[in-house]
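Colleague: For reference, the sequence and a predicted model appear below.
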Amino acid sequence: MTEAKRPVVLILGAGGVGLSLAGALAGVARVAVACRPRHAATVRRDGLVMEGVWGDRIVREIACIAGPEEAPSAPDLVIITAKGFDTRAICEEYAAVLRGSTVASLQNGIGNEEIIAEYAGTVIGGTVTTNFSVVGDGHVKAKSQSSPMVLGLWSGPDDESLQRLVALIRSAGILVEAVNDIRSAKWSKSLLNLSVNPICALLSIPVGKAADLRLRSVIEHIVSETFAVMEAGGVRTAWPSAKDYLDYLFSVQVPDFATAYPSMYYDIQAGRKTEIDLLNGYVAGQGERLGIQTPYNRCIADLIRFREIDGK
């Protein structure tokens, strides 16, 4: 494929997910990524160092940008990988670029796509179950991938954009699949994040420790409340009941990520804001709207918010 025919992809959010995706897609697309100055300087000088399940290599074919004035004027695709609490601010900043564009969200939590849909023409929702880390400036590692990336049309008329995105990501060697009900997929992915991540962040433990019998009751209540909210909201997942999901959580997901610390843990340790308002906080908010009691989700969200402010 010649350089002129390669699709132009703009990635907004240069953490572990965004930089890894930029590096993977650089071989099949012309990629621009909004980078922090420290990452941008290193990538421009030395290239992006990638390690892990997405390949070990140095990638130099990435354009690092500092703001919308440096962004491609008409990208074929925009992918937002930023933290969910920054979604609206990013959409406001890049509103002129997003207007009428196809925008994909590869972000944790629930609710990002609703915000993006206010600015974009076609919105594609997505989930990623790969464990990423930023090793250093311009250096990322994809530690493990327990299942394929999932993408689905959230809003807008352009289903062809979804098929093109899936084909592009697959051509970069990344496992990916398209689904008809991306809302179900987003909630399904969030179940792991809201049931385990806050507890690991609060207690400074890896995911495997969440299987401790002394923690299971709390996790069971969080999941049961979430399933009640999903049922009231008409959301269905692959697990018919909270018990079915809990069986899967402790037999498959927790062992798969046993030695990993969730991103929320690193956020707390670094004194950064977390995505709790798009996880347990979102469940609590939807529960209030639907008349469903969610004391465990509300409590865990308040505890994380306290840690965000008061740190260790």
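Modeller: Thanks, I have it.
Colleague: C-alpha from now on. contacts and neighbour counts both.
Modeller: Noted.
Colleague: So which residue is dead centre in the protein?
Modeller: Taking Cα atoms, centre = their mean, the centroid of the chain lies closest to Q107, which sits 2.5 Å from it.
Colleague: Am I right that it is in a helix?
Modeller: No: counting by DSSP: H, G, I helix; E, B strand; the rest coil, one finds Q107 to be coil, located in no helix.
Colleague: Quick check: chain neighbours aside, which residue is closest to it?
Modeller: Closest residue to Q107 apart from its sequence neighbours, by Cα to Cα, 6 or more residues apart in numbering: T81 at 5.3 Å.
Colleague: roughly how far apart are the one you found and S73?
Modeller: For T81, the distance to S73 equals 19 Å [Cα to Cα, to the nearest Å].
Colleague: Of those two, which one has the most company?
Modeller: T81 (23 against 13; other Cα atoms under 10 Å).
Colleague: contacting residues for that one?
Modeller: The contact partners of T81, by Cα atoms under 8 Å, 6 or more residues apart in numbering, come to 11-15, 17-18, 105-107.
Colleague: After the helix or strand hosting R216, which helix or strand is next?
Modeller: Following DSSP states H and E, one finds R216 within helix 213-232. Beyond helix 213-232 on the C-terminal side, the first helix or strand identified by DSSP H and E is helix 242-248.
Colleague: how far is the helix or strand that that following helix is followed by from where the chain is centred?
Modeller: Of the helices and strands lying after helix 242-248 in sequence (DSSP H and E), the nearest is helix 254-256. Centroid displacement of helix 254-256 relative to its chain, using Cα atoms, centre = their mean, to the nearest Å, is 19 Å.
Colleague: quick one: contacts of helix 254-256?
Modeller: By Cα under 8 Å, 6+ apart, helix 254-256 touches 146, 207-208, 210-211.
Colleague: mind checking the SS state of the closest residue to V134 other than its chain neighbours?
Modeller: Spatially, and ignoring its direct neighbours in sequence, V134 is nearest to V140 (4.5 Å; Cα to Cα, 6+ apart). Per three-state DSSP, the local secondary structure of V140 is strand.
Colleague: Tell me the spacing between V140 and A22.
Modeller: For V140, the distance to A22 equals 11 Å [Cα to Cα].
Colleague: Which one's more surrounded, those two?
Modeller: A22 (27 against 24).
Colleague: Below is structure B, check it against A:
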Amino acid sequence: METTIIGPGGVGLALASCLHVSGVDLSFLGRQHPPNPLFTTEGIHRSGIFGRAAVPPESLLFHSTWRSLADQSPDYLLICSKADALEEIGRGLQSAWPHFDSEPIVILCQNGWGHFEKMTQWLPAKRIYNARVITGFKRAAANRVEVTVHADAIHIGSLADAPLAPVRPLVEAISAGGIPCRASPEIEADLIAKLLYNCLLNPLGALAQVPYGTLGEREETRLLMESLASEIFAVLEATGRETHWPSAEAYLDSFYRELLPPTAEHHSSMLQDLTAQRPTEIESLNGAIVRMGAEKGIPTPVNHALRTLIRAAESRPPAEPQ
């Protein structure tokens, strides 16, 4: 089984470590050519709550072009980049697609909503699967990732009702390599669950610069999160999206009792992006809710306000050195 990871960030590094442990042949494609020297001298290192794993440099192959990727013709393509890179990746894969020996399975690992629909502009819908990742990662260096928190297994499934059998070997390899993973027939509801979780926590955690648990302890941020949930459920009902909960109240009960405690010490990846002056995923999160709400005439003022504040923070000039 050959797998290519596009976008060797925190998620990509962690999945690579799992797949190597399971004996999967790995390759990478990223924006940096040649790759960071740390990959070619030290390999990949994973630490954290699922233990240590390493991928030696000689086990890493880096593609420099889409045609080079097609010539290898991997079984799976794991797209682990940020959402803002999806158009570039989609167009690149479209150019390479006729040259694959057989059509690979594409797995989208981004937070948020709308990525499947975007990718179908360039690739066949039945070859695209989504992954719901509700695990926290922290990169100490370009080639090192720490698994910091874990709320549930990675779920992989199809929004196009494609069969799950083709992804089961990948799911089993990831699980055997150290991070729980399973094929899901309810991937839409799974993705919506992650969307809810991210919309409530990511922007507030980034703006307040506090861990998730603190947001749940403070009355003012609880009120904001509850308003966000109410708006999101109104949009989901209007658009006919599937969820695991019948109402915002039922979701919030589960959120405070089951979902928030395991990640209470986690800091928002959006805060990490703002600190590093990288684009955030706000348009795929609260921005997606605002757009869906506008299409159905559902007001989403709190989601809109957070989206506006994060976009303002993204455009903030770098701090002057002290």
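Modeller: Looks like it came in fine. Note that this is a predicted model, so its numbers are computed, not measured.
Colleague: quick one: TM-score?
Modeller: Scored against TM-score structural alignment, normalised by the length of the first structure, the superposed chains reach a TM-score of 0.92; 306 aligned residues with a Cα RMSD of 1.9 Å.
Colleague: quick revisit: hey, what's in contact with both of V140 and A22 of the first structure?
Modeller: Common neighbours of V140 of the first structure and A22 (Cα under 8 Å, 6+ apart) do not exist.
Colleague: show me where the stretch 1-150 of the second structure has helices.
Modeller: 10-21, 37-42, 66-72, 86-96, 115-119 (DSSP state H, counting those that start in this stretch).
Colleague: Which of those has the highest mean neighbour count?
Modeller: A comparison of the helices of the stretch 1-150 of the second structure by mean neighbour count, using mean count of other Cα atoms under 10 Å, puts helix 10-21 on top with a mean of 24.
Colleague: In the second structure, point me to whatever sits opposite V8 of the first structure in the alignment.
Modeller: Under the alignment (TM-score structural alignment), V8 of the first structure pairs with E2 in the second structure.
Colleague: Also W154 of the first structure?
Modeller: Match for W154 of the first structure (TM-score structural alignment): L159.
Colleague: And that match, how close does it get to V149 of the second structure?
Modeller: Distance from L159 of the second structure to V149 of the second structure, by Cα to Cα: 27 Å.
Colleague: Find me the equivalent region of stretch 186-193 of the first structure in the second structure.
Modeller: Under TM-score structural alignment, the match for stretch 186-193 of the first structure is residues 191-198.
Colleague: Touching the matching stretch from outside, list them.
Modeller: Residues outside stretch 191-198 of the second structure that contact it (Cα under 8 Å, 6+ apart) are 111-113, 131-134, 229, 232, 241-244, 255, 285.
Colleague: surely L108 of the second structure meets A131?
Modeller: Yes: L108 of the second structure lies in contact with A131 (Cα atoms under 8 Å); the separation is 5.9 Å.
Colleague: if we can go back for a sec, what separation is there between the match of V8 of the first structure and H244 of the second structure?
Modeller: Distance from E2 of the second structure to H244 of the second structure, by Cα to Cα: 34 Å.
Colleague: Those two: which has the busier surroundings?
Modeller: When E2 of the second structure and H244 are compared on other Cα under 10 Å, the one with more neighbours turns out to be E2, at 17 against 13.
Colleague: was I right about the more buried one contacting Y76?
Modeller: Yes: in this structure, E2 of the second structure is within contact of Y76 by Cα under 8 Å, at 6.7 Å.
Colleague: Can you get me the start-to-end distance on stretch 276-296 of the first structure?
Modeller: 13 Å.
Colleague: Of all the residues in that stretch, which ones are buried?
Modeller: 276-287, 292, 294, 296 (16 or more other Cα atoms under 10 Å).
Colleague: before we move on, back to that, mind telling me what the residue nearest to the centre of the first structure corresponds to in the second structure?
Modeller: Per TM-score structural alignment, Q107 of the first structure is aligned with Q110.
Colleague: before we move on, back to that, the residue nearest to V134 of the first structure -> the second structure?
Modeller: Going residue by residue (TM-score structural alignment), V140 of the first structure aligns to V145.
Colleague: Its match reaches G51, doesn't it?
Modeller: No: using Cα under 8 Å, V145 of the second structure is not in contact with G51; the gap is 11.4 Å.
Colleague: gap between E92 of the first structure and I115 of the first structure?
Modeller: On the measure of Cα to Cα, E92 of the first structure and I115 of the first structure end up 10 Å apart.
Colleague: if we can go back for a sec, I figured the residue nearest to the centre of the first structure hits I79, correct?
Modeller: No: counting by Cα under 8 Å, Q107 of the first structure does not reach I79; the two are 9.6 Å apart.
Colleague: and K273 of the first structure, what does it touch?
Modeller: By Cα under 8 Å, 6+ apart, the contact set of K273 of the first structure is 267, 308.
Colleague: ok so it is a strand residue?
Modeller: No: per three-state DSSP, K273 of the first structure lies outside any strand segment and is coil.
Colleague: I'd like the distance between it and G84 of the first structure.
Modeller: From K273 of the first structure to G84 of the first structure the distance is 10 Å (Cα to Cα).
Colleague: Please apply the same query to G109 of the first structure.
Modeller: From G109 of the first structure to G84 of the first structure the distance is 7 Å (Cα to Cα).
Colleague: cool, and F306 of the first structure?
Modeller: 19 Å.
Colleague: more neighbours, the two?
Modeller: Taking neighbours as other Cα under 10 Å, F306 of the first structure and G84 compare with G84 leading, 26 against 12.
Colleague: How about the contacts made by the more buried one?
Modeller: Contacts of G84 of the first structure by Cα under 8 Å, 6+ apart are 107-109, 112, 275, 278.
Colleague: how does it look with 10 Å?
Modeller: By Cα atoms under 10 Å, 6 or more residues apart in numbering, the contact list for G84 of the first structure reads 90, 105-113, 115, 274-279.
Colleague: picking that back up, any chance you could list residues touching both of Q107 and I79 of the first structure?
Modeller: 13, 18, 125-126.
Colleague: Could I get the full set of strands for the stretch 51-200 of the first structure?
Modeller: In the stretch 51-200 of the first structure, the strands defined using DSSP state E, counting those that start in this stretch lie at 57-59, 62-65, 77-80, 102-105, 122-127, 130-136, 139-145, 149-155, 176-178.
Colleague: Include distance to Q269 of the first structure when you put the ones you listed into TSV, please.
Modeller: What follows is the strands of the stretch 51-200 of the first structure, written out as TSV (distance: least, Cα to Cα, whole Å):
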stretch	distance to Q269 of the first structure
strand 57-59	29
strand 62-65	28
strand 77-80	24
strand 102-105	26
strand 122-127	25
strand 130-136	14
strand 139-145	19
strand 149-155	28
strand 176-178	32
